[in-house]
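**Q** next input, structure requested:
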Amino acid sequence: MDGICDGRVVIVTGAGRGIGREHALEFARQGAKVVVNDLGTGREGAGRSSAPALEVVEEIHDLGGRAVANSDDVSDWGGAARLVKMALSAFGRLDVLVNNAGFVRDRMLVSMTEQEWDDVIRVHLKGHFLPLRHAAAHWRERSKAGDAVDARVINTSSGAGLLGSVGQANYSAAKAGIAALTQVAAAELGRYGVTANAVAPAARTRMTEEVFAATMARPEEGFDAMDPANVAPLVVWLGSAGSRHVTGRVFEVEGGAISLADGWRHGPRADRGTRWDPAEVGDAVTGLLARAADPEPVYGA
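**A** Here you go, the predicted model:
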């Protein structure tokens, strides 16, 4: 199978269903060899099954592609290490890491339990860091050995991470952390030939099925704007050799629209030249707010 990722080796986490599944299939269509990682848990993170990953591998084989299944827990140090090693043992190299795995445990702040907070932060944020950590160590080793590394990391943030989302404090915090992690990875890993970018997709998945219960299809065009397959083309291009000039960016993607998220920047500034008197701070802040753009609203507010 020939395409823009011909011969590249790709890991996709959380690839048994939804957005991750579509990533894995499109990478295969574009010529990549794919490690399909999925823990096979339920929507709330319970249980384990190798079936979802194996089913996607079979679909890739039916397309004429090459793939292997992996059911390691990406939020576990050893599991993430085994995932990277599987790509190397199965295909001899690793070129692209797509961090996608996650689940939600939505609750208003005043009702959220410590466990609900810890679980979502662990799976999303730690589950991004650990595969990235082990993949980065491999690429650094290759680079120091004199190999020409041309590797990609594509992380999965969310509009909730960029703007916040009512009832999703844990998820929003994790996804905001992923956006910041992406920027740090881009700054640190560029010297080794690695780019790092993130996507913030809007699509229908198990995590969003209640939000998008009413499909946003356009009957007159036959286009389903919430189809998770809409996200894959951007991710696959970011995993290609042609994207080597793009790093440290967060892209929003919804339906047929791709936009570049413009994150935190230094804004209006008031410098007194010495320590502020508390009584004077209020007027200074009022002046700063008058010169600044209004913030985007939090989802659900």
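
**Q** C-alpha from now on. contacts and neighbour counts both.
**A** Will do.

**Q** how close does residue 231 get to residue 276?
**A** From residue 231 across to residue 276, the span is 48 Å (CA to CA, to the nearest Å).

**Q** same check on residue 289?
**A** Distance, residue 289 to residue 276, by CA to CA: 18 Å.

**Q** looking at residue 231 and residue 276, which is more packed in?
**A** Just comparing residue 231 and residue 276: by other CA atoms under 10 Å the higher neighbour count belongs to residue 231, 26 against 11.

**Q** hmm, residue 20 and the more buried one touching each other?
**A** No: in this structure, residue 231 is not within contact of residue 20 by CA atoms under 8 Å, at 9.4 Å.

**Q** now do the contacts for residue 284.
**A** Taking CA atoms under 8 Å, 6 or more residues apart in numbering, we find residue 284 in contact with residue 270.

**Q** where does residue 199 land in three-state SS?
**A** Per DSSP: H, G, I helix; E, B strand; the rest coil, the secondary structure class of residue 199 is strand.

**Q** I'd say it and residue 155 touch.
**A** Yes: counting by CA under 8 Å, residue 199 does reach residue 155; the two are 6.4 Å apart.

**Q** run this one through as well so I can compare:
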Amino acid sequence: MGNMVKDKVVVITGSGAGIGRDFALAFAASGAKVVVNDVGRARDSDEFLANQVVDEIRAAGGEAIAATQSIATWDSAHEIIQKAIDAYGRIDCVVNNAGIVRDRFFFKMSEEEWKAVIDVHLNGSFYMSRAAAPHFKEQNGGSIVHMTSTSGLIGNFGQSNYSAAKMAIVGLSKSIALDMAKFNVRSNCIAPWAWTAMTATIPEDTPENKARVAKMKKMEAGKIAPLAVYLASDAAAHVSGQIFGVRANEIYFFNQIRMIRSLHRDGGWTPETIAEHAMPAFESSFFPNVPSLTLTPWDPI
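**A** As a prediction, this is how the structure comes out:
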């Protein structure tokens, strides 16, 4: 492909399959040394999926090693980053891609379903980023690419755990961008549209979910990788704290929450004056509660 991230050391979580695998292959093809992280195993051989991806990369002439620890604990996340340091002497980028889904309507969701998703998506993204941070500071540079989702940015049915984690990752990314800017460390988010092993678990139990799945099946996971490679490269040195999306051949740039209207009242407000004056003034600017698919009704190209 090219040399946009030549000799950069990149840890990619959840890269044994799906979007993560495509990330690993794309980074390696662009010159990076890749740490392929995944806890998953192949169904037919029980071999770690990460080892299979490493073999693919090496067969194509690239450099890669496998790390099969979980990202969902502090210690194991640090072990993954240390493995990169031990193998290649540095760490330049972390791609927080690993994820699971436990879809359930909010009123039916169990504590286990809530915690499992939060642990992998949100805690895993924090642990991995935090483990890399001292190394980024010492070398005065680095990049973190997080996976968010329109389920958090916009909303979706049956995904309160996933939506909460993915919206929290946006806040985490922004905080990292602010806290680490003086060390030339960048942090950005990508909201991917793609059909993967994870999204294949979405139940088709409602008309809305059936329509959503039908469209997602048209979207190739490999289309997401070029943006991730760019964000890890020196060409993106000026890009931090931003939110992007990829949907087939479309790239989105998302706005972020800002105040859009204000209303002042001398002497302050009471519940009654809020009901009489404030809410009627704001209601024309209210956002409708719609699932993310409603805002992308056109077919992907």
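
**Q** so where do the strands sit in structure 1?
**A** Applying DSSP state E to structure 1 gives strands spanning 9-12, 33-37, 66-70, 96-98, 151-156, 194-202, 217-218, 223-224, 250-254, 257-260.

**Q** show me which residues of the third one are buried.
**A** Of the residues in strand 66-70 of structure 1, those buried under the neighbour-count criterion (16 or more other CA atoms under 10 Å) are 66, 67, 68, 69, 70.

**Q** isn't the fourth one up against residue 37?
**A** Yes: with contact defined as CA under 8 Å, residue 69 of structure 1 and residue 37 form a contacting pair (6.0 Å).

**Q** so where do the helices sit in the stretch 151-300 of structure 2?
**A** When secondary structure is read from DSSP state H, counting those that start in this stretch, the stretch 151-300 of structure 2 shows helices at 160-180, 207-216, 225-232, 271-273, 279-282.

**Q** now render those as TSV, adding distance to residue 12 of structure 2 and mean neighbour count.
**A** Below are these laid out as TSV (distance: least, CA to CA, whole Å; neighbours: other CA atoms under 10 Å):
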stretch	distance to residue 12 of structure 2	mean neighbour count
helix 160-180	16	21
helix 207-216	23	16
helix 225-232	10	20
helix 271-273	50	10
helix 279-282	43	13
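
**Q** I'd like the ones you listed as CSV, with distance to residue 124 of structure 2 appended.
**A** Formatted as CSV, the helices of the stretch 151-300 of structure 2 follow (distance: least, CA to CA, whole Å):
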stretch, distance to residue 124 of structure 2
helix 160-180, 10
helix 207-216, 25
helix 225-232, 18
helix 271-273, 42
helix 279-282, 38
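
**Q** out of the ones you listed, nearest to residue 128 of structure 2?
**A** Nearest to residue 128 of structure 2 among the helices of the stretch 151-300 of structure 2 is helix 160-180 (12.0 Å), distances taken as CA to CA.

**Q** from residue 23 of structure 1, how far off is the aligned partner of residue 87 of structure 2 in structure 1?
**A** Using TM-score structural alignment as the criterion, residue 87 of structure 2 maps onto residue 90 of structure 1. Separation of residue 90 of structure 1 from residue 23 of structure 1 (CA to CA): 19 Å.

**Q** those two: which is more packed in?
**A** Remark: of residue 90 of structure 1 and residue 23, residue 23 carries more neighbours, 31 against 15, as counted by other CA under 10 Å.

**Q** equivalent range in structure 1 for stretch 111-128 of structure 2?
**A** Going by TM-score structural alignment: stretch 111-128 of structure 2 matches residues 114-131.
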